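**Student:** okay, here's the prediction I keep looking at, along with the sequence it came from:
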Amino acid sequence: MSIFGSIMTKIFGGPAAAQASAPHAAEAPTIAAGGGTGLGGPSGSASSAAVPTMGGAPSPVAHDPVAGTPEGVDVGAVLQSLAERSGQSLDYRRSIVDLLKLLNLDSSLSARQELARELHYSGDTGDSAAMNVWLHGQVMRKLAENGGRVPDDLRQA
């Protein structure tokens, strides 16, 4: 799975997020006949799919069973809940490194450079400060494009 796909899965939860992060999924989302989405068990019935949980509490995720993608996920609420439970002081609202740490994903320079390639960064990946600022903004933009509700305090100018 791609790094951005992993971010989607951590925030949106489950196989629907993985489908949403696939190339062109936002343009033409489909669910395979016979229930190949992995939702709801062997039959693949979206109607029986459980809402992902965050430490036992329901996640603020609402799945659109027709499109197979999470719709209306409150990205800010998910991240805030994760931050409260992490016990760490992370600046995930502005830092891609801290965002990746919050999601328990690899935050190394090589992982961020790979994420930059995935998201088509055209700048110098050796300039990690500029790349990091761009990455955070682009990740938030892509989360919004894939159905997430991203509050203004998570978006960068």
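**Tutor:** It's in.

**Student:** for the rest of this, base every contact and every neighbour count on C-alpha atoms.
**Tutor:** Will do.

**Student:** ok, now which ones touch residue 141?
**Tutor:** Neighbouring residues of residue 141 by CA atoms under 8 Å, 6 or more residues apart in numbering: residue 155.

**Student:** how much space is there between it and residue 122?
**Tutor:** 16 Å (CA to CA, to the nearest Å).

**Student:** just residue 148 next, same as before
**Tutor:** Going from residue 148 to residue 122 by CA to CA gives 25 Å.

**Student:** which one of the two is surrounded by more residues?
**Tutor:** residue 148 (22 against 9; other CA atoms under 10 Å).

**Student:** next one for the comparison:
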Amino acid sequence: MSIFGKIKDAIFGHKAQAQTPPPASAASTEGGTIAPQPQPATPAAVSEVDVQQNLEQMGQGKNLNWRTSIVDLMKLLGIDSSLDNRKELARELGYTGDLDGSAEMNIWLHKATMKELAKNGGKVPAELTD
């Protein structure tokens, strides 16, 4: 599993499993042709996951700055925050700078992670993605 996938699963939990509509079915008619059957109503989409609320609950009693630090965010989620894992996450999210663990890389990683969580159904406050 990707590093981002681990982050998303840790924050979203079971809510990350989106419901998919059942496949359309067809039935034979007397003449041997296939007629499409009416499709059942599409299940309701999974509601947005409140990323901030989930992280605040996970972070209670812990002295981790998950709001600005990718290292602390990963630690909070129980994910190895080593430079190798951050390099892998940077590759997954399309970072084009030096993979040296610099402050620039880590700040970019945190914002990109939050943006990607928002793209994947997370409700993320603007101040965490700007």
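**Tutor:** Nice, I can see it. This structure is a prediction, so every number in the text was calculated from the model and none was measured.

**Student:** in three-state terms, label residue 66 of the second structure for me.
**Tutor:** What DSSP: H, G, I helix; E, B strand; the rest coil gives for residue 66 of the second structure is coil.

**Student:** aligned to it, what sits in the first structure?
**Tutor:** Under the alignment by TM-score structural alignment, residue 66 of the second structure pairs with residue 92 in the first structure.

**Student:** OK, contacts around its match?
**Tutor:** Counting by CA under 8 Å, 6+ apart, residue 92 of the first structure touches 98, 99, 100, 102.

**Student:** rerun that using 6 Å as the cut-off
**Tutor:** Shown in contact with residue 92 of the first structure (CA atoms under 6 Å, 6 or more residues apart in numbering): 98, 99.

**Student:** how about the biggest helix by length in the second structure: buried residues?
**Tutor:** When the second structure is parsed with DSSP state H, its longest helix is helix 103-119. Buried residues in helix 103-119 of the second structure, counted by 16 or more other CA atoms under 10 Å: 105-118.

**Student:** tell me the one among these nearest to residue 91 of the second structure.
**Tutor:** Nearest to residue 91 of the second structure among the buried residues of helix 103-119 of the second structure: residue 109, at 9.9 Å, using CA to CA.

**Student:** next, residue 81 of the second structure: secondary structure please.
**Tutor:** coil.

**Student:** map it onto the first structure.
**Tutor:** Under TM-score structural alignment, residue 81 of the second structure pairs with residue 107 in the first structure.

**Student:** wait, its match touches residue 95, no?
**Tutor:** No. Residue 107 of the first structure lies out of contact with residue 95 (CA atoms under 6 Å); the separation is 10.5 Å.

**Student:** anything in contact with each of these two?
**Tutor:** In terms of CA under 6 Å, 6+ apart, residue 107 of the first structure and residue 95 are not both contacted by any residue.

**Student:** for stretch 2-9 of the second structure, give me every contacting residue.
**Tutor:** residue 89.

**Student:** swap in 7 Å and give it another go.
**Tutor:** Residues from elsewhere that reach stretch 2-9 of the second structure (CA atoms under 7 Å, 6 or more residues apart in numbering): 16, 77, 89, 117.

**Student:** identify the residue spatially nearest to the second one, adjacent ones excluded.
**Tutor:** I take that to be residue 77 of the second structure. Excluding the flanking residues, the one nearest residue 77 of the second structure by CA to CA, 6 or more residues apart in numbering is residue 10, at 6.1 Å.

**Student:** is it true that that neighbour touches residue 78?
**Tutor:** No. Checked against CA atoms under 7 Å, the pair residue 10 of the second structure and residue 78 is beyond contact range at 8.3 Å.
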